[in-house]
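J.: sharing a model prediction with you, sequence too.
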Amino acid sequence: MHESIGRTQTVSCALDPARTAALHVALDRPGDPPGPGDPLPPFWHQVYFWDAQRPGRLGPDGHPATGTGLIPDLDLPQRMWAGGRLTFHAAPRLGTPATKTTTVETVAEKTGRSGRLAFVTLRHEIAQDGTLCVTEQQDLVYRQPPQDRTPVAPPQAATDETDARPHRFDTTLLFRYSALTFNGHRIHYDADYARDTEGYAGLVVHGPLLAQLLIHMAEDALGPLAAFTFRGTSALTHTDPATLCRRDTALWVRAADGRQCMEATATPAA
């Protein structure tokens, strides 16, 4: 077992309503934003509990370098958010302090087509006034810069959706979402780095941003959610027109060329 498994870290946050108001505007949500005392919408905790590090503790990709916190030194500089599993126990209230306790659940290494990889799962538990509000398992992948730039054939997305929403992204939204989540990953704002170092066709739309839009779609159709699971399957760049799709509790993101960029499953609250 890896020595880092079981490490924990707790961060406190005031849940300032101003951040939620900014995300509400950035995502162009209808109506007025939630205010003090209102419940925090599902997954909007991404704009809180920042892991703010000094420049000298950042890796070349803009993320906190491994070995500087919970994540061990894996000698793998590039990080990807592969997916996650969310359980919504109770909605945190804005303006009331909350805590997020993060635990390293698993660390596994293997060699794949692109070289050595490390898979890390973190468990985040968000609590407020002694009540567990959200449990999130976050799956991360660390790798070396790709040597073989030959594209891997991505999965093709289903076309049997009963609900479809075209969606386009732009650099302003990617910048705002990066700023609100304090995400310094250069693939979201540095086109040269994204293309030349990490091998993407352009700026990459954040996986959590795609998941957030699918959560909104699921809530609109199914009502409050008890759980949500998502997995990224192909990178979506900001110039790619996308379609958010739903069939019952299954959701996915389809790019204009038909490839599947994300798959997800929503569980409605009882």
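T.: Looks like it arrived, so ask away. Residues are numbered from 1 along each chain as shown.

J.: when you work out contacts or count neighbours from here on, use the C-alpha atoms and nothing else.
T.: Will do.

J.: okay, and Arg19 sits in which element?
T.: helix 17-26 (DSSP states H and E).

J.: what does that helix contact?
T.: Helix 17-26 is contacted from outside by 33-36, 40, 44, 47-48, 94-95, 173, 176-177, 180, using Cα atoms under 8 Å, 6 or more residues apart in numbering.

J.: and the spatially closest residue to Leu180 that is not a sequence neighbour, how far is that from Ala21?
T.: Excluding the flanking residues, the one nearest Leu180 by Cα to Cα, 6 or more residues apart in numbering is Val47, at 5.3 Å. Noted for Val47: a distance of 11 Å to Ala21, by Cα to Cα, to the nearest Å.

J.: those two: which is more packed in?
T.: Under the criterion of other Cα atoms under 10 Å, the comparison of Val47 against Ala21 puts Val47 first, with 20 against 15.

J.: what's near enough to touch the more buried one?
T.: Arg19, Thr20, Leu23, Leu180, Thr181, Phe182.

J.: tell me the SS of the last one?
T.: Here Phe182 is coil, with the state taken from DSSP: H, G, I helix; E, B strand; the rest coil.

J.: want to compare, so here's the second one:
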Amino acid sequence: MQVDVMDPARARALQVALGASATLDTGDSLPPFFHQLYFWEPAVPAELGRDGHPRVGGLIPDMGLPRRMWAGGRLEFNAPLRLGTAAEKLSVCERAERKVGRSGDLAVVTLRHEISQDGKLRVTEWQDLVYRAEADAQAPRPVAPVARTDEDNCRKVDFDATLLFRYSALTFNGHRIHYDQPYARDVEGYDGLVVHGPLLAQLLMLEAGEINRFSYKATAPLMHHERAEICRKGTDLWVRGADGRQCMVATSG
């Protein structure tokens, strides 16, 4: 069980990082998914893996696959979280299994987080994580799906290393693929810094507006130097890369 007082300053910092005005204060409702800024789990350097994340073997079992990816998730918002009020988070591992996919061995892990405030369950979140084997420079790159083009609303979003660093800092995410370009390129095989999956999901949730449920799935990585489009048609949302590929799909409710 973790406890956090939901400091409004942290929420205001994310507003500013995303290009909005800093308006949130004590007593205000926390925007959907802003709880990613809270419940930090700091670990001493000796307890970190090579990727900057805490070593597996606790909540997440060690299945011998080093490359971690945030594959998607689902959320239920029962009531808003309030800034400046202590909240409790309970986390459990619902699933951890190895599989063989098109690109080789992988492990799928599902975590469930329940966040309560004033004795009431406010948010339930399921996180789907995937662990893969070492990157193979000779292996063919997976073919990304093509994104829809029938949206009713669409806005362009630019990313850069500064935004990725600030989001990593605010969420206490030490994964080096988001701020260490030589590591992302030479060790994990990416073309640049990888935009956080939760950051893309955050932008889709802000686009969706008021929501009670939300589910999302990452389908292709987006690099920090790429422009993306945040698209919406009804309750369907997606992230489209500049080359037309689908990077994330989501559904709101």
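T.: Here it is on my side, so go on. These numbers were taken from a predicted model, which means no experiment stands behind them.

J.: got a TM-score for the two of them?
T.: Overlay of the two chains. TM-score (TM-score structural alignment, normalised by the length of the second structure): 0.97; 252 aligned residues with a Cα RMSD of 1.0 Å.

J.: sorry, back to before: ok, the contacts of Val47 of the first structure in the second structure, which still hold?
T.: Retained in the second structure by both residues aligned by TM-score structural alignment, their matches' Cα atoms under 8 Å are the following of those: Arg19, Thr20, Leu180, Thr181, Phe182.

J.: quick one: which of those residues has the most company?
T.: Going by other Cα under 10 Å, Thr20 tops these with 23 neighbours.

J.: alignment lookup: that residue to the second structure.
T.: Aligning on TM-score structural alignment places Thr20 of the first structure opposite Ala11 in the second structure.

J.: A helix includes Gly56 of the first structure, no?
T.: Yes. Note on Gly56 of the first structure: a helix contains this position according to three-state DSSP.

J.: separation between the aligned partner of it in the second structure and Phe33 of the second structure?
T.: Using TM-score structural alignment, the equivalent of Gly56 of the first structure in the second structure is Ala46. Counting by Cα to Cα, the separation of Ala46 of the second structure from Phe33 of the second structure is 30 Å.

J.: neighbour-wise, which of these two wins?
T.: Phe33 (19 against 8).

J.: mean per-residue distance, the helix holding Arg19 of the first structure to the second structure?
T.: Here the mean offset of helix 17-26 of the first structure against the second structure after fitting is 0.8 Å, by mean Cα distance after the TM-score superposition for the first structure.

J.: which parts of that helix are buried?
T.: Pro17, Arg19, Thr20, Ala22, Leu23, His24, Ala26 (16 or more other Cα atoms under 10 Å).

J.: same deal with stretch 128-145 of the first structure?
T.: 128, 132-145.

J.: who's in contact with that stretch?
T.: So stretch 128-145 of the first structure is contacted by 74, 76-92, 96-99, 114-127, 197-198 (Cα under 8 Å, 6+ apart).

J.: in the second structure, what stretch matches it?
T.: Going by TM-score structural alignment: stretch 128-145 of the first structure matches residues 117-134.

J.: over to stretch 158-173 of the first structure?
T.: Mapped onto the second structure using TM-score structural alignment, stretch 158-173 of the first structure covers residues 148-163.

J.: buried sites along that stretch?
T.: By neighbour count on 16+ other Cα under 10 Å, the buried set for stretch 148-163 of the second structure is Arg148, Cys154, Phe159, Ala161, Leu163.

J.: one more: stretch 133-147 of the second structure?
T.: Ala133, Ala147.

J.: how far does it stretch from start to finish?
T.: 27 Å.

J.: now stretch 82-91 of the second structure
T.: Start-to-end, stretch 82-91 of the second structure (Cα to Cα) is 20 Å.

J.: so that stretch matches what in the first structure?
T.: Counting by TM-score structural alignment, stretch 82-91 of the second structure pairs with residues 93-102 of the first structure.
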